[in-house]
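Chemist: Have a look at this fold, sequence not included:
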C-alpha cells in the first residue's frame, strides 16, 4: 500500500485555504440551483472496475495494479511513467464508480466516489507547493472535468461546484488551450460539459467556437490529422463522436463543419488499416491497435496530400496485399522521421515493418523509434540528417493492377529520391533509391517479426516463415547488375505499448542508386535487367518494368 505524504501546509492552514477557495473561487456557481444537462457516459471512463476502485486498486496503461488504499497519495508515481501519473489525476477511475452506482444502486459506490474526488480537491489546491505536476497539467484537467460533471448529477455540494468552476476557468484560458490538437478537443469537450451543467452560455459558446476552428486546423479536407499518426486520427474520431453527442444533449446547434471533418477522418482511418485489421504502425501508432466500426473506403489506392499513400489489392479480404508510403510536412507532434518510408503486408504476413510506438517515456530506445534508422528509409552515407525536413511526392501513376510513385526530399542536405512500384496479383514491390553523383545511399529494411532472413549472396536475401519463402533482391543502377554486401542484423520493433521484440533488419550495401525488389512466395526468383528494363519471374507470372535513376519506376 502506498503511504500518504502530506505537503508542507498544516491541517489548519489547509482547511482555511480550502474554505477560502469555496468562498472566493473564480466563479460563484451553485449546483443546487442548476438545472443543466449532465452527461455521464460509461465509455469515457476508466477500464478500472468499480470493485477494484472500491478497494483502492488501480491498473493503468497495461502496467501491474497498484494498491492506492483508502487515503490516496496523489504524488504517487510507482512506475515513473508519465501515462500512469496522468491517469491517476484524470479521476476517470472515480467516474467509473459513479457509472456503476447508477447501474447497481449501491450507495457505497457513490460515497467512495465522493471521498476520492473531495480528497483530490483538498490535496491538490492549485499553486500549492509539493503537489504532483500532473494535478493541474492541461490534459488531466480536460479529462478530469467530465468525471466531476458526472459526479455532480448526484452531489450538489459547494466544494464540487467551486472545483468545476475552477476547471472551467482553466479550460477557457486561451494561454492553456491546445488548438488543432487532440488535447484541445478534450479541453473543449470538458468546457462544454461544465457550461451545459451550469447553463453558462459563455462557456458553451466558447467551446463550440473553438472546437470547430480546431477541427479545421487539425483535420484537412481529406481527413488527414496533422498529428501524423493514424492512431490519433482514431482517437480524435472517437472523441469527436463524444463531443457531438454532448452537443445534442446540451441542446446546442451542431456545427456543420464539425460533422464534415469527423466524417472525413473515417476515410483516413480506413485506408490506414491493414487487411489483418490492425492500424499501420506509422508515427505514434501502436502496432496492435485494431479500429472498430470504421467503414471500408471506396478506392483501393489513395494518395492523401497530407503525406500518405495507402494501397491494397481489395477491401474486406485478409489475403489482400497492403502498403503505405510516407511524405509530406516535416515531423511534428506524434510523427516520426519516417519520410520516404514504406511498409508492406502481403500473403497474410508483415514483410516490411516500422519500429512503431513504444511509449512517451524519454528513454534512448523511445528516441530511437522516432529516428530514420527505425524506419524503412534510404540513409545517405556520410551526411548528417536534418530533422523535420518535408518530403515531396513528385509523381504518381495508379492503375488497377500497378501503381508507381516517386518522392524526394533534402533531409541529408542533398536531394535523395525514392521510387516505389507495386504490382497487384503477383504482390511484387520494387523500390529505387538514388542520390546525386559522388554520393551513396544505404536503405534499411526492417522485416516482420515472423520472418527470418539469410543473406544468400549475389545481391539476394531469403526471407522465411516456416516453409514459406520470399526474397529481397538488390541491383546496382544504372549498371543493372546484382550487388552483394547485404548484412542481416538483429533489430527491434515495438509490437505494443512498452513492448520490444527482435526482428531481422537488412542493411543494404552503399550505392549511388540501388534497386530493391521484394518477391513474396519465392526464395530464388529469376530476374534479369538490361538497359533499365527489369524482368522478374514470380510464382504468379512474369513482371516487367522499367527502372530509371532520373525517371523512377514504371
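Modeler: That came through fine. Worth saying up front: this structure is predicted, and the values here are computed from it rather than measured.
Chemist: C-alpha only now, for contacts and for neighbours.
Modeler: Will do.
Chemist: Sketch out the strands for the stretch 301-450 of the chain, chain order is fine.
Modeler: 301-304, 308-312, 322-326, 342-346, 349-352, 378-380, 391-398, 402-409, 416-423, 428-434, 441-446 (DSSP state E, counting those that start in this stretch).
Chemist: and residue 247, which of those is closest to it?
Modeler: strand 301-304 (29.9 Å; CA to CA).
Chemist: Tell me which other helices or strands the closest one touches.
Modeler: With contacts taken as 3 or more CA pairs under 8 Å, 6 or more residues apart in numbering; DSSP states H and E, strand 301-304 sits against strand 308-312.
Chemist: report the angle between the axes of the strand it packs on and strand 416-423?
Modeler: Strand 308-312 and strand 416-423 meet at an angle of 20 degrees, taking axes from the mean of the first three to the mean of the last three CA atoms, to 10 degrees as the criterion.
Chemist: try this one side by side with the last:
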C-alpha cells in the first residue's frame, strides 16, 4: 500500500529505511506499516496481508492504481493513487471499514532535512530552510467531515515509535511524519501531495458533476482537475 515519491530533483516522500538486522523495536518499526506512506490501523494487530491490485490506468500525463487488502481482523482497506505529471501531484484516496471502532491514520513520511508545519485542519507544508522548493500536503473533505486533530505531526517519538529515518543501518535521524487522522468504523481520507517551488502555492475547489466529484486545482500556476467516480476511481479530468 505504501509509496515513495521524488520530484523537483529531490525526495518528497520516503519510508523509514533499513534499521539493520538486530531483533529490536527499531527493526520492528522499520518493517511495519507505520514506517510506510500508507493508511494504518494501529488498534488492530498487524497481519502482513496480501495486497491485491484491483485496477490500473496508465496514461502519458497521469497514472492510476487501486489496491485493497485486509490489514486486521474485520477490517477492509482500499487505496487509490493518481500520480500526475505537469503539474507534479499525487492524489490518494484511502477508504476503510471495520467491524469494531478503529483509528485510521494516513501517514506521510518526509526527509529528515524538512521542517513540517500545520497551517489548518486541511493543510501542512514541509520545507528545508533556504531550499528552492517545498511540499504542500493537504486533505479535502470527501464523504466525511474533517475532525479536530485531522492533521498531526509526529517526529522523534519513541512510544510509540514514529518520525524517524534510517539513511543507512548505522544512522537514525529525526524526520517529520504527517498524520491525517480519523476514528470510528469507517474512513475516507482524500490526500494531496504537491511539490512546488519555494514561492509556489496550491488552490482548489470541489464540485459535483452528476455522481462524480471533481476537484479543480491550480498547482504553482498550472490548472488541472481530478475526478472521483462513484466507485472510487481517480482520473485526471483536465
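Modeler: Looks like it came in fine. Worth saying up front: this structure is predicted, and the values here are computed from it rather than measured.
Chemist: Output the strands of the stretch 301-450 of structure 1 in CSV; the columns should cover distance to residue 23 of structure 1 and mean neighbour count.
Modeler: Listed next are these as CSV, based on distance: least, CA to CA, whole Å; neighbours: other CA atoms under 10 Å:
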stretch, distance to residue 23 of structure 1, mean neighbour count
strand 301-304, 54, 19
strand 308-312, 54, 24
strand 322-326, 55, 25
strand 342-346, 59, 24
strand 349-352, 61, 20
strand 378-380, 62, 24
strand 391-398, 56, 17
strand 402-409, 60, 21
strand 416-423, 64, 25
strand 428-434, 68, 24
strand 441-446, 61, 24
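Chemist: among the ones you listed, which is nearest residue 475 of structure 1?
Modeler: Taking those one by one with CA to CA, strand 428-434 is closest: 9.4 Å.
Chemist: so what's residue 54 of structure 2 up against?
Modeler: Listed by CA atoms under 8 Å, 6 or more residues apart in numbering, the contact set of residue 54 of structure 2 reads 65, 66, 67, 68.
Chemist: gap between the spatially most central residue of structure 2 and residue 72 of structure 2?
Modeler: Centroid-nearest residue in structure 2, with CA atoms, centre = their mean: residue 108, separated by 4.6 Å. Counting by CA to CA, to the nearest Å, the separation of residue 108 of structure 2 from residue 72 of structure 2 is 21 Å.
Chemist: circling back to that earlier point, do I have it right that the residue nearest to the centre of structure 2 meets residue 178?
Modeler: Yes. Using CA atoms under 8 Å, residue 108 of structure 2 is in contact with residue 178, at 5.0 Å.
Chemist: Would you agree residue 112 of structure 2 is in contact with residue 176?
Modeler: Yes. Between residue 112 of structure 2 and residue 176 there is a contact under CA under 8 Å: 6.6 Å.
Chemist: Name the residues of the longest helix along structure 1 that come out as buried.
Modeler: Longest helix of structure 1, by residue count under DSSP state H: helix 230-250. By neighbour count on 16 or more other CA atoms under 10 Å, the buried set for helix 230-250 of structure 1 is 230-234, 236-237, 239-240, 242-244, 246-247, 250.
Chemist: Please tell me how far the aligned partner of residue 422 of structure 1 in structure 2 sits from residue 65 of structure 2.
Modeler: Correspondence of residue 422 of structure 1 to structure 2, assessed by TM-score structural alignment: residue 83. Plainly put, residue 83 of structure 2 is 9 Å away from residue 65 of structure 2 if you go by CA to CA.
Chemist: Just to confirm, what residue in structure 2 is aligned with residue 451 of structure 1?
Modeler: By TM-score structural alignment, residue 451 of structure 1 lines up with residue 114.
Chemist: quick one: the helices in structure 2?
Modeler: 25-31.
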